[in-house]
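Undergrad: have a look at this fold, sequence not included:
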């Protein structure tokens, strides 16, 4: 049996755990959306939307903490984290295709976040797009079921990640005077935007309960070396990742960074400049496994995959990749007790030993401009693309070694209605993916590729860049114009709701507990029912 590894708990087995603040109170029944505006100085006011009127509230300070209580918390935290990690290793295998995993509701008495209750990386705790223990809302509007919304500075398409009582996002903020606009000089450049100001590359932590900014750290200031990228992209499109002790951020050409829980940079690493095809920008997010951080660097020059030590940022290994530009992110899975680091690419999908970078297997068959990341479950690896050609492959992991191209290790494939920008979703025993980036969702049997239920059009949905997500037996698909449709999973998914927010969305959603987080071009939303449900 095989499951994608939750990035946070594996690291906890290798290194001693650090104290983490208690989870936010997710059971508040307040129906008032809270609107927060960040301030670069770190001091912030809170605004409450009440009867369509915004009111200012005073700043509040955190009470002084007892050091003896803190020391006790450190000890308890380490013990509980070790126990949770051991339990999660046992939970990884019994997952079946027939139904979502049967788990207990999140505990409200333990002061250490359980990894399966978090959203520690771009595709969630299992790297599949599903939050296995969450019960988010089904409906919302700008004035209903909005716990809070916070105006974000700058612009970015990286998805939020959630751990304990914090939500983390990244952004690029233009600063300084206007300079002569500069565009990419990449061959074949088209649909790009020039850039005329220096940028601050920033990480932010927000309080999960209120949406106020806890800290805002400038990681680097620079003028982008390759223009502003594609007009639909951003200069902060990579999502951060956390192991519950540090936050790891990739800004690609502008550096790789690790931050502690207070927002201080503990190390940074310069991997050089990236030159994507057509100057269309960067976007591959990093991945974690034990004490290693993986960064993929596919571009129009010498491509590579690198593993960095999470404690120091030192390079542990690096392998060259015979690849052109791709934007997909690495994933780590485990099959029959063997961890595998998988990266999609135009010439090959490749699996590496995450400990040393040795190649385990490879398989050709995808198109150019690979954007969607792979997903894995129950003995299979799934990868798709849709640019100059359409391709989708299901690779059987039993016995996978060497070059698998054209062998029976490819369990099934398809060359129609395949994903381009959004990544596949594996939830409730069905593999879902969008047709290109259009409002058509396809559901298939993961083992055979047969339609289950096949393609169906999503009402009200236009172009989709955000990857679909799932929780509590429901599917959530958000388009770029602010519409999210919700379906109940089943033999034929049942339409539940069409929700609309007044923003543009390219980032994928994050789900944790009873909350659904959506990052738009302007706002970060925390959506929650007035009386949150508890998963049975």
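TA: Ah, there it is. These numbers were taken from a predicted model, which means no experiment stands behind them.

Undergrad: from now on I want contacts and neighbour counts done on CA atoms only, so please keep to that.
TA: Fine.

Undergrad: need the contact list for the residue nearest in space to the middle of the chain.
TA: In the chain, the centroid-proximal residue (CA atoms, centre = their mean) is residue 122; its distance is 0.9 Å. Residues near residue 122 by CA atoms under 8 Å, 6 or more residues apart in numbering: 159-161, 239-241, 285, 508, 510.

Undergrad: go on, residue 380?
TA: Residue 380 neighbours (CA under 8 Å, 6+ apart): 394-397, 447.

Undergrad: same thing with residue 416?
TA: So residue 416 contacts 390-391 (CA under 8 Å, 6+ apart).

Undergrad: again with residue 124
TA: Neighbouring residues of residue 124 by CA under 8 Å, 6+ apart: 6, 118, 130-131, 510-511.

Undergrad: and residue 85, that's in a helix?
TA: Yes. Counting by DSSP: H, G, I helix; E, B strand; the rest coil, residue 85 is found in a helix.

Undergrad: hey, where'd the strands end up in the stretch 51-200 of the chain?
TA: 53-57, 130-131, 146-151, 161-163, 166-175, 198-207 (DSSP state E, counting those that start in this stretch).

Undergrad: which secondary structure elements does the shortest one sit against?
TA: Helices and strands touching strand 130-131, as assessed by 3 or more CA pairs under 8 Å, 6 or more residues apart in numbering; DSSP states H and E, comprise strand 425-427, strand 469-471.

Undergrad: try the fifth one
TA: Counting contacts by 3+ CA pairs under 8 Å, 6+ apart, the secondary-structure elements packed against strand 166-175 are strand 161-163, strand 198-207.

Undergrad: check it against this one:
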């Protein structure tokens, strides 16, 4: 039995080793929500934590490099970045980057929904205002642009939420919007100049063209490929040029008019795990090919245990879904990424509250934060979850957990919280 458990965890974690405990991007070092050979706390206590005050509410997830935590947000009426010491929670510096645009709803939106990312030399940030900037890890601005001026105006219905990624040696941002031009744009990391821009003109109805999901990068057919989800289509783009290599439809044949997308897809084992249809549906799509791959790419589809907001954790041939809203909210489902077969399905404690934060797996443990500030951890086994622990940080949570150096960072509405 123990061997079977060890193999299950090894498969989910990909059997790979991380050389340094950094958290450079929203979904971690592999952009998958899974970090093998890393230990977080197995239990929580109010005596093992620090809290650092954040100047303004925002929804972005922190990043960590070399013992420093970087958080985007709001100071007064300006877009901002705050940096903290991971061990103590002491604020190291803060920087304001110009006028912010307030979130359309302060319940689940903000002026800083997009998470920052770092390559260890610079920090890259993106705000609803359109401001995109590169900074040193000491807070010095290297360059700053406005995306609306470099590309196309922001016309998305709610608030910008897509997080930037690195691809082809550049900074890439996806913008998908019903009322405006949808596109992917690549910026030079050194100076912010536009390297390429590719429009993504899929016809959609209602709110379906608006997407708040983030792309991921995968080597597909030997090519570094940017996999992007929104506008009822999954697309693959050449990382060096932005050229669209393939696309997959079939997600909304009726079509329903309010199927905007929030949860991002996750890639593993040559398959994209794509939540769609609000919280009701999920699909496994085989990556690769040329042109329209709709007829050949669908490996499986399922209903009743998808997610509206939360991105799956995925690695090896396993994907872990958190159903975040609706009657099944709090349901965790482990599936075979290639076949969609359920391996196990269990539920977190019932609550009226929903989830926005995506699940994270570190070593053998799961970390999940609920919207009301309840943070869960459980041991993953071959058959489900055990040793469930929880704590409340007593404020709302939208951002996803970060696990580094034996600690869990949670960005709340008012504080950055560290648990160990």
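TA: Arrived safely, thanks for sending. What you see is a predicted model, and the numbers here were worked out from it, not measured in a lab.

Undergrad: from the contacts of residue 122 of structure 1, pick the one nearest residue 465 of structure 1.
TA: Nearest to residue 465 of structure 1 out of the contacts of residue 122 of structure 1 is residue 508 (CA to CA; 7.8 Å).

Undergrad: verify the stated contact: residue 270 of structure 2 with residue 220.
TA: Yes. Counting by CA atoms under 8 Å, residue 270 of structure 2 touches residue 220, with 7.3 Å between them.

Undergrad: find residues that contact each of these two.
TA: Counting by CA under 8 Å, 6+ apart, the contacts common to residue 270 of structure 2 and residue 220 are residue 287.

Undergrad: give me the number of residues near residue 81 of structure 1?
TA: Residues lying near residue 81 of structure 1 (other CA atoms under 10 Å) number 22.

Undergrad: what lines up with it in structure 2?
TA: Aligning on TM-score structural alignment leaves residue 81 of structure 1 without a counterpart in structure 2.

Undergrad: against which helices or strands is the longest helix belonging to structure 2 packed?
TA: In structure 2, with assignment by DSSP state H, the single longest helix is helix 2-13. If you count contacts as 3+ CA pairs under 8 Å, 6+ apart, helix 2-13 of structure 2 packs onto strand 34-35, strand 313-315, strand 318-323.

Undergrad: let's have those strands in TSV, adding mean neighbour count and distance to residue 356 of structure 2.
TA: Converted to TSV, those look like this (neighbours: other CA atoms under 10 Å; distance: least, CA to CA, whole Å):
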stretch	mean neighbour count	distance to residue 356 of structure 2
strand 34-35	30	17
strand 313-315	29	14
strand 318-323	28	10
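
Undergrad: can you list those strands in JSON lines and add distance to residue 362 of structure 2?
TA: Formatted as JSON lines, the helices and strands packed on helix 2-13 of structure 2 follow (distance: least, CA to CA, whole Å):
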{"stretch": "strand 34-35", "distance to residue 362 of structure 2": "5"}
{"stretch": "strand 313-315", "distance to residue 362 of structure 2": "10"}
{"stretch": "strand 318-323", "distance to residue 362 of structure 2": "13"}
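
Undergrad: and those strands: which comes nearest residue 190 of structure 2?
TA: It's strand 34-35; of the helices and strands packed on helix 2-13 of structure 2, that one is closest to residue 190 of structure 2 (CA to CA) at 28.9 Å.

Undergrad: mean shift of the closest one relative to structure 1?
TA: With mean CA distance after the TM-score superposition for structure 1, strand 34-35 of structure 2 departs from structure 1 by a mean of 1.5 Å once superposed.

Undergrad: for that strand, give me every contacting residue.
TA: 12-13, 18, 27-29, 313-315, 360-363.

Undergrad: swap in 6 Å and give it another go.
TA: Outside strand 34-35 of structure 2, the residues that touch it by CA atoms under 6 Å, 6 or more residues apart in numbering are 313, 360-362.

Undergrad: check stretch 229-248 of structure 1 too.
TA: 8, 18, 120-122, 156-159, 171-172, 191-193, 249, 257-260, 279-281, 283-285.

Undergrad: go on, stretch 258-274 of structure 1?
TA: Outside stretch 258-274 of structure 1, the residues that touch it by CA under 6 Å, 6+ apart are 246-248, 253, 255-257.

Undergrad: hmm, which two among the residues you listed are most spread apart?
TA: 246 and 253 (21.1 Å).
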